[in-house]
Structures are given as C-alpha cells and as structure tokens.
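Colleague: The sequence and its predicted three-dimensional model are supplied below.
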Amino acid sequence: MTERTRSRIQAAEMGFLRRVAGVSLRDKVRSSVIREGLRVEPLLLRVERSQLRWFGHLVRMPPGRLPREVFQARPAGKRPRGRPRTGWRDYISWLAWEHLGIPQSELVDVARERNVWGSLLELLPPRPDHG
C-alpha cells in the first residue's frame, strides 16, 4: 500500500469519524481524542492486523490448498519495464518488520508457530474495549 493510499484512507476515515462525533475541523479536536471518545481503533491498524493474521493462517495451511498454492506460485514470463509493483508478500514482510521487528528471513518460520504468531500479533497496539 503506497503512502498516498494510506493517507487517503486515513483522511476518509477521520472525515467519517468527525461526522459521527459531531465535530468539525474548526473545533480543532485531535483525531486521537475523537477515536478515544468513539472507542474505535484506526482503520489501517485493523486492516494490517487482519492481513498479518491471514498470513499466519496461509503459512500453516496444508499443501494442496488453493490459497496456499496461489501464495507460493512464482509467475513466469517477462515483466514490464520500470520498477516492479510491490507484491502482497513484500508488503507483509514490511508490515512484520515495521510492527513486530521480524526480519524477512525468519518470517515464515515464526508464522508457522501458531502460539508464537498469535502472541506477537497481540503486541500490536491494543484495540479499544467495546464495553
């Protein structure tokens, strides 16, 4: 996900949350205060947590399952000129390094251990309690 896309998602999310909270930009209320008041976590954090959770599930799938086969496939053929687009695998590696500090070389081995992977995902910033 590009920085521009991330920024657009955050702006759209905060526009929605401001309307729900009944606050305008002129009121000069911080986004974090609005999120705390509504007890919601940032949308991007929720998406990233879900993607990392799915990656762990994908790595632990038995051989022969279609999602795993697609994940492990390496397409053949010529690529277009220029910089290659960032693939999902590269994005997940970046997320794991950025949020959990796991290097790309150890990522699959760590994700195969269900208990370890689950405890690492719990280290991500906590979800606000909805109670």
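Modeller: Right, received. Where do you want to start?
Colleague: Every contact and neighbour count from this point should use C-alpha atoms.
Modeller: OK.
Colleague: so where do the helices sit in this protein?
Modeller: 3-21, 31-38, 43-60, 66-72, 88-95, 107-112, 114-121 (DSSP state H).
Colleague: Is it correct that Gly52 is in contact with Ser93?
Modeller: Quick fix: residue 52 reads Leu, not Gly. No: between Leu52 and Ser93 there is no contact under C-alpha atoms under 8 Å: 9.4 Å.
Colleague: another structure for you, compare them:
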Amino acid sequence: MICLRGICGVRWEDRITNESVREMDGDEDTILIRVEDIQRRWFAHVQRMEQDRWPKIVLLGRVAGNRPRVRPRDSWVTAFKKSNRGETFQQLAQMALDRDLWREWQHQMQDPTRRIMDGI
C-alpha cells in the first residue's frame, strides 16, 4: 500500500483510506484476494502433475511424528480448504484435472458480485 500510495501521489498525512487509494488506482483487489487466486492456480497446476512428482508428493503428503500439544498450525492444504468455501477438497482436486472447468470456476471465484455476497 505504501508503494501504491506513492504512485497515486497520496501522502500518509492525507488520511485517505486504503480502499480509496485502490479505487484511485482502479485496482479493487486486496492482497488476500490475489494470494487466494495464486494459490488456486498453483493447486490446479500441482493436481495435473504426475503422481511421482515432488511438488505433488510434498503438497498432499503427511509428515511422520507428533506435533506439540499446542494448537496445531494450519497446513497449506487446511488454509486452502478454508479459503474455498462451498467446495470440498476432493471436488476441487477433481475439478482441477479438467482445465476448462477449472478456469470457468476460477472466473466465478473472481467475480466481484460473488465477493460481495460472500463478504470478501
């Protein structure tokens, strides 16, 4: 946001909200939305890989051993499941295998009206 404010010529003393600066720039996506879009693209890319490729093994694999008794950290897959409301992990994995179906779903996820309805 600091870089975007500099590009738009807005100083921090001006007390203009981040949303207003994004509207000035014409970019209404937040960083979180961009990260989720990139995660979805990466997930689909890995799903289409062969079973013996390291990225797929690491993404879907489990680490042996026990975690400490504190609250467990979210894994990448757990965070990914939370960010894609309404679809199960198995549905997403199956959908990712069909590139055209995945792209159509991606466009639906990027639709601004859907984001408003989901409260994003």
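Modeller: Perfect, I can see it now. Model, not experiment: these values are computed from the prediction.
Colleague: quick one: TM-score?
Modeller: The TM-score (TM-score structural alignment, normalised by the length of the second structure) is 0.77; 111 aligned residues with a C-alpha RMSD of 2.2 Å.
Colleague: quick one: which of the helices of the first structure is nearest Pro80 of the first structure?
Modeller: helix 88-95 (18.0 Å; C-alpha to C-alpha).
Colleague: could you check the distance from the residue nearest the centre of the second structure over to Leu97 of the second structure?
Modeller: Centroid-nearest residue in the second structure: Glu36, 0.9 Å away (criterion: C-alpha atoms, centre = their mean). Applying C-alpha to C-alpha, to the nearest Å, the value for Glu36 of the second structure to Leu97 of the second structure is 19 Å.
Colleague: Is it possible to get a markdown table of the helices of the first structure that adds distance to Lys78 of the first structure?
Modeller: Below are the helices of the first structure laid out as a markdown table (distance: least, C-alpha to C-alpha, whole Å):
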| stretch | distance to Lys78 of the first structure |
| --- | --- |
| helix 3-21 | 28 |
| helix 31-38 | 45 |
| helix 43-60 | 27 |
| helix 66-72 | 19 |
| helix 88-95 | 19 |
| helix 107-112 | 27 |
| helix 114-121 | 36 |
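Colleague: Which one of those lies nearest to Gly101 of the first structure?
Modeller: Here helix 88-95 is closest among these (C-alpha to C-alpha), at 8.8 Å.
Colleague: What's the average distance for that closest one when superposed on the second structure?
Modeller: In the superposition against the second structure, helix 88-95 of the first structure averages 0.7 Å from its aligned positions (mean C-alpha distance after the TM-score superposition for the first structure).
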